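*Asks:* this is a predicted model, with the sequence first.
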Amino acid sequence: MLKALKKMFGKSEVEQLATETAAAVTQPPAAAQAPAPSAPLKTETATPAPAPVRTEKPAEAKPRRERKPKPAASTWKLEDFAVEPQEGKTRFHDFKLSPELMHAIHDLGFPYCTPIQGQVLGYTLRGKDAIGRAQTGTGKTAAFLISIITQLQQTPPPKERYMGEPRALIIAPTRELVVQIAKDAAALTKYTGLNVMTFVGGMDFDKQLKALEARHCDILVATPGRLLDFNQRGEAHLDMVEVLVLDEADRMLDMGFIPQVRQIIRQTPPKSERQTLLFSATFTEDVMNLAKQWTTDPAIVEIEPENVASETVEQHVYAVAGSDKYKLLYNLVTENKWERVMVFANRKDEVRRIEERLVRDGVNAAQLSGDVPQHKRIKTLENFREGRITVLVATDVAGRGIHIDGISHVINFTLPEDPDDYVHRIGRTGRAGTSGVSISFAGEDDSYQLPAIEELLGRKISCEMPPTELLKPVPRKHH
């Protein structure tokens, strides 16, 4: 597969996207400088040409403002972060990372790179574009953040810039993911003097605008819709983006965000003048076509999940007729008084039907699929997180990347067609060292998926017959 992909990307196609605008006012802050890399990163934006007149009037000129220096981390030395070389493992020491960044990595307790970090950084720290296939939980966020931070430290910021001109842009499909990435970015930039900002829908626009006006934006993490709002109002300018990251590209496709992402990318420098990293859990034809349009001769990295199926998840498979699946689901949830359950089905119409039946039968349920609008999806997740919703019914794409502690049970109403999705699903429970339970319903229509799942897991899962009391009819509700 890799050969085919590399062949596909053999020709570096030049796509000239319009970039109307370049730098302007405001003195940049001093950022810690890292040692020079063995091979330079892209530096096209380091010495910008004389600034042309902007085609739109920028937001009011922001006052020149020096960033207050971060507290000096004078007592910490790289020697304090001793990591023995280990066969088959890559250390962060094996890359030329700045002491400030290594200090933050040390604080986070990461001695060795995960497989995707080790592979991706080998390319991106040399300035190459990359596309990576990796699941949630493989460490891909830290991989692209370390690359961004190193680029921003090694390339001096332009002498003049607006407050709303980020040097690195990360686009992610959901508010939850943006918040998580920004949290990781804040931890990794702790000693560098770089500023991280977030633009997400469902949160106070004016508050986000005030943050943007108060200081330079080095790394911006955003959902597509809210970023376009800022961009179209002339508050955010993307002409100085040196590194562009598209996270969970397959989800952005499924959620219908690609037209917005295209609009955003047109505002950034041409792909020959920026570094582009694209991550996706699956490499569909559509994802690869987008990668071809937006990257230049990318390195292709594919990582299989290291621990397929967490040790902390107890797995069961019930052999059950399709006509009995709903009864089994209803009785499992109500008889056991479960409080936070995720139910997965393969299609949007199945998800809708299951949720409607649960609600009709008095269960506090909600649905999550590509059809659910973003603002409603955020509210649903908050209600589920806070315990106001007991059962969340979701498709694979909508359910991926949901990090909610305390999900006690995952139920596969239908077995997934892709074994990787089974691993994603059961990974929603048993998080952060707690134990969890997954129960899969294997009916006449989907039990043939089991062998492929067992092959991926490297073990058999025994099929059980559900206890008779769990197949009793659902009581009729009087309306």
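*Replies:* Structure received. Residues are numbered from 1 along each chain as shown.
*Asks:* when you work out contacts or count neighbours from here on, use the C-alpha atoms and nothing else.
*Replies:* OK.
*Asks:* can you map out the helices along the stretch 301-450 of the chain?
*Replies:* Using DSSP state H, counting those that start in this stretch, the helices of the stretch 301-450 of the chain run over residues 325-335, 348-360, 374-385, 396-399, 419-426, 450-457.
*Asks:* what about versus this one:
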Amino acid sequence: MACAETGSGKTVAFACPIISRILFEGIAVQKRNNYNNYQRRYGFVAEPLCLILTPTRELSQQIHKECIKFSKNSPLNCSCVYGGTPIHNQINSLRKQPTHLLVATPGRLIDLLTRKEVNLRKLKFFVLDEADRMLDMGFIPQIREIIEDFNMPIKNRQTLMFSATFPKEIQRLASDFLTDYIFLSVGKIGSATSLVTQKVRFVEEHEKFETLVDLLTKHTGLTLIFVERKIDADNLDKKLYDEGFHVLSIHGNKTQRQREESLKLFKNTTIDILVATDVAARGLDVPNVTHVINYDLPTDISDYIHRIGRTGRAGQQGLATAFINHGSNAKVLKKLIGTLEDSEQEIPEWLIAMAGNPYDRRSGSRGYNNRRRNNNRNNGGRFSGIDYRKLQGNQRRFYNGQSRNRNNNNNQNRRNSKW
């Protein structure tokens, strides 16, 4: 289980070692066959050595593109499958050549497994990217189905989970997917990168659009605007277009082709403003985004962290602005103060008052969040794991032996299960 700040390079952290390991061990020659029992067509059945599951189509495409880059001029073949496009096109693509690394969304993968176009019997690496979002979005039954019902190996398979945040409720769910795991963290767990300057502005609901136009006029560069509802994304897109801005919107009701086209135009700077729901918040890497605006504050602080993580990536500086008013969720505001404090950002007094005044007068600081931050330093205990890097020599050997004994004595049922 690995947790790191947004934009810190989590994709390369799992993709490069896996690709290197597959190439080092060698790739067996796969013969073309007539395995498919439905269409009786001659071709390959995808038998990946590595499966990477992601929550969104856009993230699948992005990871696939990076894996192709990392494996260029090698015999390793990468494929990508996701919903929103005709399945037969993807089937034909899978049949043309062997698939060693497969990037997929859960629903489309289950469809292909059911059609026997994909077989997981040779799988060695199973990656859940943006794992908290996968679980939080209700993919648990589908992930269990993929692991339990489709011939995925129990032995000699490594499971890896990556994300920028791991809230407590997600930690409990994640424990089902990992046995005797190592927890690695880089930076502060669940916090925003210090490369992003975070600003909060009190803006009444009826003044938000006027304030937004003023911000966009003063601040040039690629700007990503987040709203909560799909209809609001379309409405804001239209209003900004009427004001003369080069803008498009992206959300779940758009067709896959529309979503891809909007992202393409945004990345190549044909448009410089993109209005989005959280479909664009997770994992997407758009180079040179200089400003993220939370037009609507999300209802979950992890969504806020992922949103602002679209800027300040790969060592670059970024700016994030959040609009706040009396309609904002007080619980989120309290956590927002903690996020600002962790990143050493300025915290306005009016925000403290709106959040219910969590000021700790006994310590003389806004220290209600210090306990949470200290928990991140307890050698992984908060996550039921252990930071292996902090163990030395005999400690590592002791931990390995202790882990085996613990599994033998206390986890007999779990050891025999498919998890």
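*Replies:* Received it, and whenever you're ready, just let me know what you need. As the structure is a prediction and not an experimental result, all values here were calculated from the model.
*Asks:* still on that earlier bit, dump the helices of the stretch 301-450 of structure 1 to TSV, plus mean neighbour count.
*Replies:* Shown next, in TSV, are those (neighbours: other Cα atoms under 10 Å):
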stretch	mean neighbour count
helix 325-335	18
helix 348-360	17
helix 374-385	17
helix 396-399	21
helix 419-426	22
helix 450-457	16
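*Asks:* I'd like to know which of those lies nearest to Leu169 of structure 1.
*Replies:* Proximity to Leu169 of structure 1 (Cα to Cα) singles out helix 374-385 among these, at 20.6 Å.
*Asks:* mind checking how far the closest one is from the chain centre?
*Replies:* 17 Å (Cα atoms, centre = their mean, to the nearest Å).
*Asks:* mean shift of that helix relative to structure 2?
*Replies:* After superposition onto structure 2, helix 374-385 of structure 1 sits on average 5.0 Å from its aligned residues (mean Cα distance after the TM-score superposition for structure 1).
*Asks:* which residues sit against that helix?
*Replies:* 174-176, 201-202, 340, 366-368, 389-392, 404-405 (Cα atoms under 8 Å, 6 or more residues apart in numbering).
*Asks:* before we move on, back to that, would TSV of the helices of the stretch 301-450 of structure 1 with distance to Arg167 of structure 1 be doable?
*Replies:* As requested, those are arranged in TSV below (distance: least, Cα to Cα, whole Å):
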stretch	distance to Arg167 of structure 1
helix 325-335	49
helix 348-360	38
helix 374-385	27
helix 396-399	30
helix 419-426	33
helix 450-457	41
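*Asks:* Lys271 of structure 1: which of those is closest?
*Replies:* helix 396-399 (28.0 Å).
*Asks:* that closest one vs structure 2, average distance?
*Replies:* Helix 396-399 of structure 1 sits 4.3 Å off on average (mean Cα distance after the TM-score superposition for structure 1).
*Asks:* circling back to that earlier point, going by distance to Ile265 of structure 1, which of the contacts of helix 374-385 of structure 1 wins?
*Replies:* Once Cα to Cα is applied, the member of the contacts of helix 374-385 of structure 1 that ends up nearest Ile265 of structure 1 is Thr174, at 17.9 Å.
*Asks:* counterpart of the closest one in structure 2?
*Replies:* Applying TM-score structural alignment, one finds that Thr174 of structure 1 aligns to Thr56 in structure 2.
*Asks:* next one: Arg226 of structure 1
*Replies:* Arg226 of structure 1 maps onto Arg108 in structure 2, by TM-score structural alignment.
*Asks:* a helix runs through that match, doesn't it?
*Replies:* Yes. Under DSSP: H, G, I helix; E, B strand; the rest coil, Arg108 of structure 2 falls within a helix.
*Asks:* quick check: it touching Gly84?
*Replies:* No. Judged on Cα atoms under 8 Å, Arg108 of structure 2 makes no contact with Gly84 at a distance of 9.0 Å.
*Asks:* quick revisit: for PyMOL, write a command that selects the buried ones of the contacts of helix 374-385 of structure 1.
*Replies:* Remark: buried members of the contacts of helix 374-385 of structure 1, expressed as a PyMOL selection using 16 or more other Cα atoms under 10 Å:
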select buried, resi 174+175+176+201+340+366+367+368+389+390+391+392+404
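*Asks:* return the subset of the contacts of helix 374-385 of structure 1 lying in strands.
*Replies:* Among the contacts of helix 374-385 of structure 1, the members found in strands (DSSP state E) are Ala366, Gln367, Leu368, Val391, Leu392.
*Asks:* identify the farthest-apart pair in those residues.
*Replies:* Leu368 and Val391 (10.8 Å).
*Asks:* circling back to that earlier point, which among the helices of the stretch 301-450 of structure 1 is found nearest to Ala182 of structure 1?
*Replies:* helix 374-385 (17.2 Å).
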